[in-house]
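[1] Okay, predicted coordinates and the sequence, questions at the end:
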Amino acid sequence: MNAFERHGVEHLSASSLNLWAAQPALWIMERLLGRKAPTGIPAARGKAVEHGVHLGLIDSAKPIDDCAAEAEREFNRLTALAGDPRRDEERPKIGGYVRGALVELRQYGVPDAYQHRVEIRLDDVPVPVVGFIDWRFSDHGLIVDLKTTERFPAAIGDPHGRQGAVYASAHGNFGMRFAYAKPAPGKKEPQQVRVYEMSGDDVRRHLSALRLIALSLGRFLALSNDPCELAGVIVPDFESFWWSDPAARAAGREVFGF
């Protein structure tokens, strides 16, 4: 068995590799020790907005306000046990994200795939990398991923680029686009959604980075078969936003001892 399989890691994902690159202590706590942190408020916001937008994409006659209301209900469900104080700040914004995103994405028509599982292989990495696309619009040859944000990025960041590279690699000649949605238009920037498309060079660069991150993780896992021993050589950064939920910090202190 390879180092991944010895630790029960049967596959990787861009999000898992991004987490290893950004917060290895949290990766160990969640993926090796099974101490899952609650769904973070930004992640719950994204999932809830995506849910409402999808309802409006598959039914073009569905009122946008109804889609927004469904998204708010989904956000409440996902965050019911969250202790993060940002929950109350984010809830009123959910509808705005949905309204802006639907105005943009309904131009693409009805998607023919949603949350479709894809799988790729990276050279020298013994387990596959899997992912789930947001929407595929085959009539346009496009994969579209929706991101919620308070401020538009100047370009697709590396974590999102790695995610998009997996989707694009699994879909041959399809284009890969990210739609960044804000909760409301800004005073200086009236647009509510900004769309970026990855180039072929972007895809290749991010696939190369994913491979190197995966190889790094494999070398780390090969150091020991004992997850607790591996946890003992990593120090968490509890000041990072990754640990913003009180339950996550409490679990981290139990695992890492401080």
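    Structure's in. What do you need?

[2] can we go C-alpha only for contacts and neighbour counts from here?
    Fine.

[3] mind checking the end-to-end distance for stretch 83-94?
    18 Å (CA to CA, to the nearest Å).

[4] What segments of the stretch 1-150 of the chain are strands?
    Per DSSP state E, counting those that start in this stretch, the stretch 1-150 of the chain carries strands over the ranges 12-13, 113-114, 117-120, 129-132, 135-137, 142-148.

[5] I'd like these written out as TSV, with distance to residue 6 and mean neighbour count added.
    Listed next are the strands of the stretch 1-150 of the chain as TSV, based on distance: least, CA to CA, whole Å; neighbours: other CA atoms under 10 Å:
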stretch	distance to residue 6	mean neighbour count
strand 12-13	14	20
strand 113-114	33	15
strand 117-120	21	16
strand 129-132	17	20
strand 135-137	34	21
strand 142-148	33	22
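
[6] another structure for you, compare them:
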Amino acid sequence: MYPSIKRSNKLRQKLDLYGIEHLSASALNEYITDPAKWVLRYILKHKGDGPSLWRGRAIENAMKNCVLSNMAGSEYEIESAVETGFRVFEESEKDFLIARGGEIPSLYSERRDKEISYIEPSIRAGYSYFKEIPSAIFQKKFEFDLGVEIPAIGYLDFLTPGKIIELKTAKSFPSELKDSVRRQVALQCKALSLPAEIIYLGKPTKNKSHEGFRKFEIPASDIESLVDDYRMAARAIRRLLMNTDSVEEIIEFVFPNYDNFLWDDEEIEVAKQYWKFAA
């Protein structure tokens, strides 16, 4: 058992300096998976955007509208859900292109076409499940104390009276949940004292290994140890910030693994501007 941390105003000053108000599950997972990507996103403030994020946003909005129609007692046919998905994707793309002055990254069209091809089959795969949910709260905020100076904050995709529903959209389905997802949902369960279902939506496979829908749950016995992983990650982030006095020093503590598939071409290009040796 690690000792309790004596909370310090010094860390609060560091957090204010870097504009970090809280720790999210995604931030903690980022640090666990690749500390250099965490530095790029949360210290250097390079926040990626692109077709894969728009796909997720599009599908989630369509599923949200399914539940909203149930709450309103109105009709919402599957074709309307598909139209919602495409509209949300296209609106996100428009904002992205305007922000870039029309300039697009290399291979953009190929990636865009691939991501948008998953929207309709994913929505069709999830429609029946979400039409059975009579009511829900969307993006419910929660906080949890991980034992450091700032809280972990998260937002629930769907909160029903009896359970949490975490929606994942994916181009390929896992046979079992990744630890990053298990940690994320375990924190939600711990904070709200509720069970959760993790719903994966995607494109049905040609060999029929799945129909574009898969549901997972996390055993209650696993929750505490998964949350403990976040407690340790929060301490690691705290130690990094407490032991450095500048962005330059933080950069020297980590180094990107560009072979990791999680790094896209744009992120690599930006990162190489910071992680370079100048004699």
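    Cool, the structure landed. Since the structure is predicted, the reported quantities are computational estimates derived from the model, not experimental observations.

[7] TM between them?
    The TM-score (TM-score structural alignment, normalised by the length of the first structure) is 0.89; 251 aligned residues with a CA RMSD of 1.9 Å.

[8] one step back: and the strands of the stretch 1-150 of the first structure as a markdown table, adding distance to residue 213 of the first structure?
    Formatted as a markdown table, those follow (distance: least, CA to CA, whole Å):
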| stretch | distance to residue 213 of the first structure |
| --- | --- |
| strand 12-13 | 11 |
| strand 113-114 | 27 |
| strand 117-120 | 15 |
| strand 129-132 | 12 |
| strand 135-137 | 26 |
| strand 142-148 | 22 |
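
[9] I'd like to know which of these lies nearest to residue 79 of the first structure.
    Nearest of the strands of the stretch 1-150 of the first structure to residue 79 of the first structure, taken as CA to CA: strand 142-148 at 16.5 Å.

[10] Have a look at how far, on average, that closest one is from the second structure.
    The superposed strand 142-148 of the first structure is, by mean CA distance after the TM-score superposition for the first structure, a mean 0.7 Å from where its aligned residues fall in the second structure.

[11] and that strand, which stretch of the second structure?
    Aligned by TM-score structural alignment, strand 142-148 of the first structure corresponds to residues 163-169 of the second structure.

[12] likewise stretch 221-241 of the first structure?
    Aligned by TM-score structural alignment, stretch 221-241 of the first structure corresponds to residues 241-261 of the second structure.

[13] Could I get the buried residue list for that stretch?
    Residues 241-242, 250-251, 254, 256 are the ones in stretch 241-261 of the second structure that count as buried (16 or more other CA atoms under 10 Å).

[14] Out of those residues, which is nearest to residue 226 of the second structure?
    Closest to residue 226 of the second structure, out of all of those and judged by CA to CA, is residue 241, at 23.4 Å.

[15] if we can go back for a sec, between all of the buried residues of stretch 241-261 of the second structure, which two are separated the most?
    242 and 256 (21.1 Å).

[16] who touches stretch 51-61 of the second structure?
    84-89, 92-93, 111-112, 115-116, 118-119, 122-123, 167-169 (CA atoms under 8 Å, 6 or more residues apart in numbering).

[17] Could you identify the buried members of these?
    Counted by 16+ other CA under 10 Å, the contacts of stretch 51-61 of the second structure give 84-86, 88-89, 92-93, 112, 115-116, 118-119, 122-123, 167-169 as buried.

[18] Out of those, which sit inside helices?
    Counting by DSSP state H, those place 84-86, 88-89, 92-93, 112, 115-116, 119, 122-123 in helices.

[19] which residues sit against the match of strand 142-148 of the first structure?
    By CA under 8 Å, 6+ apart, stretch 163-169 of the second structure touches 55-56, 59-60, 122, 156-159, 185, 188-189, 194-202.

[20] Measure how far that stretch is from the centre of its chain, please.
    Chain-centre distance of stretch 163-169 of the second structure: 12 Å, with CA atoms, centre = their mean, to the nearest Å.

[21] Same question for stretch 215-222 of the second structure.
    With CA atoms, centre = their mean, you get 19 Å for stretch 215-222 of the second structure.

[22] same deal with stretch 66-74 of the second structure?
    26 Å.

[23] what's the answer for stretch 147-163 of the second structure, then?
    Relative to where its chain is centred, stretch 147-163 of the second structure has its mean C-alpha point 13 Å off (CA atoms, centre = their mean).

[24] Over to stretch 193-202 of the first structure?
    17 Å.

[25] so that stretch matches what in the second structure?
    By TM-score structural alignment, stretch 193-202 of the first structure lines up with residues 213-222 in the second structure.

[26] what comes into contact with the matching stretch?
    Here stretch 213-222 of the second structure has contacts from 122, 125-126, 173, 177, 182, 186, 195-202, 204, using CA under 8 Å, 6+ apart.

[27] 7 Å - rerun?
    125-126, 182, 196-202 (CA atoms under 7 Å, 6 or more residues apart in numbering).

[28] Cross the residues you listed against helices and list the overlap.
    Short answer: these in helices (DSSP H) are 125-126, 182.

[29] I'd like the ones in helices among the buried ones among the contacts of stretch 51-61 of the second structure written out as CSV, with distance to residue 14 of the second structure added.
    Putting these into CSV (distance: CA to CA, whole Å) gives the following:
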residue, distance to residue 14 of the second structure
84, 42
85, 40
86, 42
88, 37
89, 37
92, 33
93, 35
112, 38
115, 38
116, 40
119, 41
122, 42
123, 43
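
[30] So which of the residues you listed is the closest to residue 149 of the second structure?
    Of all these, the one with the least separation from residue 149 of the second structure (CA to CA) is residue 92, at 34.9 Å.

[31] Return the residue of the first structure aligned against the closest one.
    Using TM-score structural alignment, residue 92 of the second structure sits opposite residue 78 in the first structure.

[32] distance of its match from residue 49 of the first structure?
    12 Å.

[33] any idea where the helices of the stretch 151-258 of the first structure begin and end?
    158-169, 200-221, 227-231, 246-256 (DSSP state H, counting those that start in this stretch).

[34] Most neighbours out of the ones in helices among the contacts of stretch 213-222 of the second structure, which is it?
    For these, counting by other CA atoms under 10 Å, the largest number of neighbours falls to residue 126: 25 neighbours.

[35] who's in contact with it?
    The contact partners of residue 126 of the second structure, by CA under 7 Å, 6+ apart, come to 201, 213.

[36] which residue in the first structure lines up with it?
    So residue 126 of the second structure corresponds to residue 101, using TM-score structural alignment.

[37] that older thread, now the helices of the stretch 151-258 of the first structure as TSV including distance to residue 13 of the first structure?
    Shown next, in TSV, are these (distance: least, CA to CA, whole Å):
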stretch	distance to residue 13 of the first structure
helix 158-169	8
helix 200-221	9
helix 227-231	20
helix 246-256	21
